[in-house]
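> Just to be clear, the model below is a prediction. Sequence and coordinates:
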Amino acid sequence: MGEIRRRQPPEDAALKIKQALIVAWDDLEHWQRDNKYITGGYRRTSASFRACLSSLFYLHNESVNIWSHLLGSLLFTVIALFYSGHLLPAYESAGKVDTIVFSAFFLGAVICLGLSATYHTLSSHSPHINKFGNKLDYIGIVFLIVGSFYPSIYYGFYCHPRLQELYVGMITILGACVVCFTWMERFRTPGWRPWRAGMFSALGLSAVFPVGHALFTHTYAELAQTMGLGYLLLQGFLYLLGAAIYAARIPEKWRPGIWIFGSSHQIFHGLVVAAAIAHFRGLIIAYEYWHRVRGGQCSI
């Protein structure tokens, strides 16, 4: 019997370990509570970086949030390395500014997704680490939005350097203001969830000013080539859709439960990656137009 008992534990031990690591909403410490509609699948407070990192390798309600943006960050790192060595040097008319604006986009994407994955990995560590990581997560979103603006403004106003300076300055100042708001203590509280979504949406929607200006002087068909406008609009739609789902806490609000897969925050994460990919596609169209079709010239 002793021999049988010694051989039994593997599955039972794994189950006990999982039960020890995963807790329900009612068992959470107050600082961990954010979304009451997700009732289980939470990690215990660990106060250990090693324990947080080990959570990469078992399933909980942050797993999708972590891996969606960790893999997204790695994806944009690989794309950046590939295009910096192949596409950007492909045309003689391309120069340092092209490299700078593409780098701004790639850095914004990698920093945003990387900080997000890091925050969600370490969020169960302690109140202090959770709070600090949450602020970095929000700052990463600003980096992505601002970094995406720079190349779009550069190509959208390729022949108008004064307008480039105007709109780059505008988005930089707005981004800095949002960063300041993220350091407010109440900014990260559950009650401010709609305000957070609204503020980041407003930062993204500030694109209305340069895009509206461009549409006043050019047709949509022209801008679809010169700045990849179609993909910029797709990006904006995906961001707004994600922000709306995040703020409304849909679908878990309709059916509270454990939600290991498919919660509003996870959907938001997926849409952020999809929006960044759409934006990158638009930048490639604009880059190809100005350097392959126009040879970097403002007049043909």
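Great, that's in hand.
> C-alpha only now, for contacts and for neighbours.
Fine.
> Return the residues in contact with residue 265.
Under the criterion of Cα atoms under 8 Å, 6 or more residues apart in numbering, the neighbours of residue 265 are 65, 245-246, 249.
> got CSV for the residues you listed, with secondary structure and neighbour count too?
Shown next, in CSV, are those (DSSP: H, G, I helix; E, B strand; the rest coil; neighbours: other Cα atoms under 10 Å):
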residue, secondary structure, neighbour count
65, helix, 23
245, helix, 19
246, helix, 22
249, coil, 19
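> Mind putting those into JSON lines with distance to residue 50?
Shown next, in JSON lines, are these (distance: Cα to Cα, whole Å):
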{"residue": "65", "distance to residue 50": "19"}
{"residue": "245", "distance to residue 50": "32"}
{"residue": "246", "distance to residue 50": "29"}
{"residue": "249", "distance to residue 50": "30"}
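> ok, and here's another one to check against it:
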Amino acid sequence: MQTTVIASDGLRLRHRRRFSTVDTMHDPRLPLCQRLPHSLEALDLSTASAREALATLKVVLLSYLEDVEDRLSKLESPLSDLHIPETLKIKGEHSVEDARLWTKDALEMLRSIRSDVSSHLPELPDVPCLTDVPTHLTLLSVSDITTYVDNVRSRFSDLAFYNKLSIISTRLQSFQAHLRSLDVLPIDIPSLPSSKQLSGIFESIMTSELLTELTDDVNEAEEIIEKAARDITRAVKQSLQGSRLIQYVDLPPQWRNNRFVTSGYRFIPLEKWPLIVMSLFAVHNETLNIHTHLIPFLLWLINCIPIFNTPRFVDIPEAAFLIFALACLFSSALWHTMSGCAHPKGMELCARIDYVGIGWLISASVGTVVYYGFQCHPTIGKAFLVCCFLTGVAGNIFPFLEWFNDPAYRHLRIVFFLCLAFTSAAPVAVLSYLHSPWQVKIFLDPVWPSIASYLIGLTFYATHFPECFLSERFSHYLDWCGGGSHAIWHGFIVLAIKQHRDAIASLRSGIQCPMV
């Protein structure tokens, strides 16, 4: 489109119209005619699509910027005095020059805003020409569109276009302030579409499925966080800042692991950590759970120091098994100490570390059998040792998955650790093939007592026996010091570690290699 201007000297000057969208063939900006949704002809936003509404907002802004740019471009040339209002001409050449500088700055700001709108707001296919859109829209001030952009930005703060809407909103405000900076405007600035029209755009965004789901998720998350904070505050208050024991019903849900243990719980704020340390020497429902692993850990650790014990031959597999066994015992004692901490992240981290210790103990136990069993076939043995290492790594990764520590998935945790143990079936089957089932049975005989101890202890852990069968009157005595199923399980784990370490002496001789 072109416009013709007759200058004061009688010359006919032709000024090329500037568009708010760009001709891709001749200009780096976007083309004027863009395809928009057919529903835009009547501004029908009943589809409740956030993307469509944002695309509509883009069209409105680009249409407005096109009109403003067309009017400002008439003032950009020094020969366009015809378009300078008489009120500015009367004030002199200085005021006219100021108007042109004002126009130049306004055009630069407009082009920057147009670039952001074109780049960051979505587009939709199937439209008539962009110039047809304004015919369906009425009038609105720049401040109204700025308000709508701000509203959209504030309600969609978690979406990807949040920062882009913030930039567009800020630049619209700056542009509005610049347009008002002259006492006498050299041209009439067009207005944006009506508040009612843009309200429809905004409402379609606010009623979209995307926003509904986002809002529901945010509200649900806020409610969960607020409820957790209230539960923790109430439990801390009930425990008198950690100085007294509380009941199971007083605990926040995250701390509830065994509904059959109804009393004797610590709930100590992290900032009062000396109380957590001192609880090692107090009586509560975790006392036996802590010391059934802490005492064996200290005794075996001291036994490893030559000054306290006569040195004995320990090869690499036995040393690795002992290290991982000690790590398991220590992580367990740490977790049961921190289970009474009122800090959710600290408590949960220690629980997950406990699971890691269990995974490495299982992998190390299977690794000793593999190491000694494949002495006649070292290459195959190394391959299975790598598999043992990978199961240990899996025992490091899975405990840190969000669902893993959830009490609702307790049985899945048990299945996971059983699967780690059952990985030993593969090397045992290969050994039976390379040698004979009878030879493998004789080789594994020393290991069966430790396997039995693990399984018996696991049965107590999984069934919550005996506390699940005791009345509240008798369970009180178990809760007093923690003498329930968990402490029994701990006792069997310690026994299994001792039995497996004793079995290593027999495993070390391996299986007799076949005659070649």
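Structure's in. What do you need? Everything numeric in this text was worked out from a predicted model, so none of it was measured.
> What does the TM-score come to for these two?
Remark: TM-score between the superposed chains equals 0.80 [TM-score structural alignment, normalised by the length of structure 1]; 266 aligned residues with a Cα RMSD of 2.7 Å.
> just the contacts of residue 265 of structure 1 now: which is nearest residue 114 of structure 1?
Taking Cα to Cα as the measure, residue 65 is the one of the contacts of residue 265 of structure 1 closest to residue 114 of structure 1, at 11.4 Å.
> what's the counterpart of that closest one in structure 2?
Here residue 65 of structure 1 is matched to residue 289 in structure 2, going by TM-score structural alignment.
> for its match, what are its contacts?
Contacts for residue 289 of structure 2 (Cα under 8 Å, 6+ apart) come out as 333, 336, 482-483, 486-487, 490.
> can you rerun that using 6 Å?
Residues in contact with residue 289 of structure 2 (Cα atoms under 6 Å, 6 or more residues apart in numbering) are residue 487.
> Next one: it relative to residue 470 of structure 2, how far apart?
Look at residue 289 of structure 2 and residue 470 of structure 2: by Cα to Cα, to the nearest Å, they are 19 Å apart.
> Equivalent analysis for residue 391 of structure 2, please.
For residue 391 of structure 2, the distance to residue 470 of structure 2 (Cα to Cα) stands at 38 Å.
> So between these two, which is more surrounded?
residue 391 (22 against 13; other Cα atoms under 10 Å).
> what's stretch 497-506 of structure 2 aligned against in structure 1?
Against structure 1, stretch 497-506 of structure 2 falls on residues 276-285 (TM-score structural alignment).
> distance between the matching stretch and the chain's centre?
Computed by Cα atoms, centre = their mean, to the nearest Å, the chain-centroid distance of stretch 276-285 of structure 1 equals 15 Å.
> Now which residue in structure 2 aligns to residue 182 of structure 1?
Using TM-score structural alignment, the equivalent of residue 182 of structure 1 in structure 2 is residue 399.
> need the contact list for that match.
Here residue 399 of structure 2 is in contact with residue 352 (Cα under 6 Å, 6+ apart).
> how many other residues sit next to residue 167 of structure 1?
Around residue 167 of structure 1 there are 20 other residues, counting by other Cα under 10 Å.
> What lines up with residue 25 of structure 1 in structure 2?
Residue 25 of structure 1 maps onto residue 248 in structure 2, by TM-score structural alignment.
> Would you check that my belief about its match contacting residue 261 is correct?
No. Counting by Cα atoms under 6 Å, residue 248 of structure 2 does not reach residue 261; the two are 7.1 Å apart.
> higher neighbour count, those two?
Neighbour comparison, residue 248 of structure 2 and residue 261: the larger count goes to residue 261, with 24 against 19 (by other Cα under 10 Å).
> Excluding chain neighbours, what is closest to the more buried one?
Leaving aside its sequence neighbours, residue 261 of structure 2 sits nearest to residue 479 (Cα to Cα, 6 or more residues apart in numbering; 6.1 Å).
> Now do stretch 383-403 of structure 2: distance to the chain's middle.
Distance of stretch 383-403 of structure 2 from the chain centroid (Cα atoms, centre = their mean) equals 22 Å.
> now stretch 11-31 of structure 1
The chain centroid and the centroid of stretch 11-31 of structure 1 are separated by 29 Å, computed with Cα atoms, centre = their mean.
> in it, what counts as buried?
21-23, 25 (16 or more other Cα atoms under 10 Å).
> I appreciate the help and will end here.
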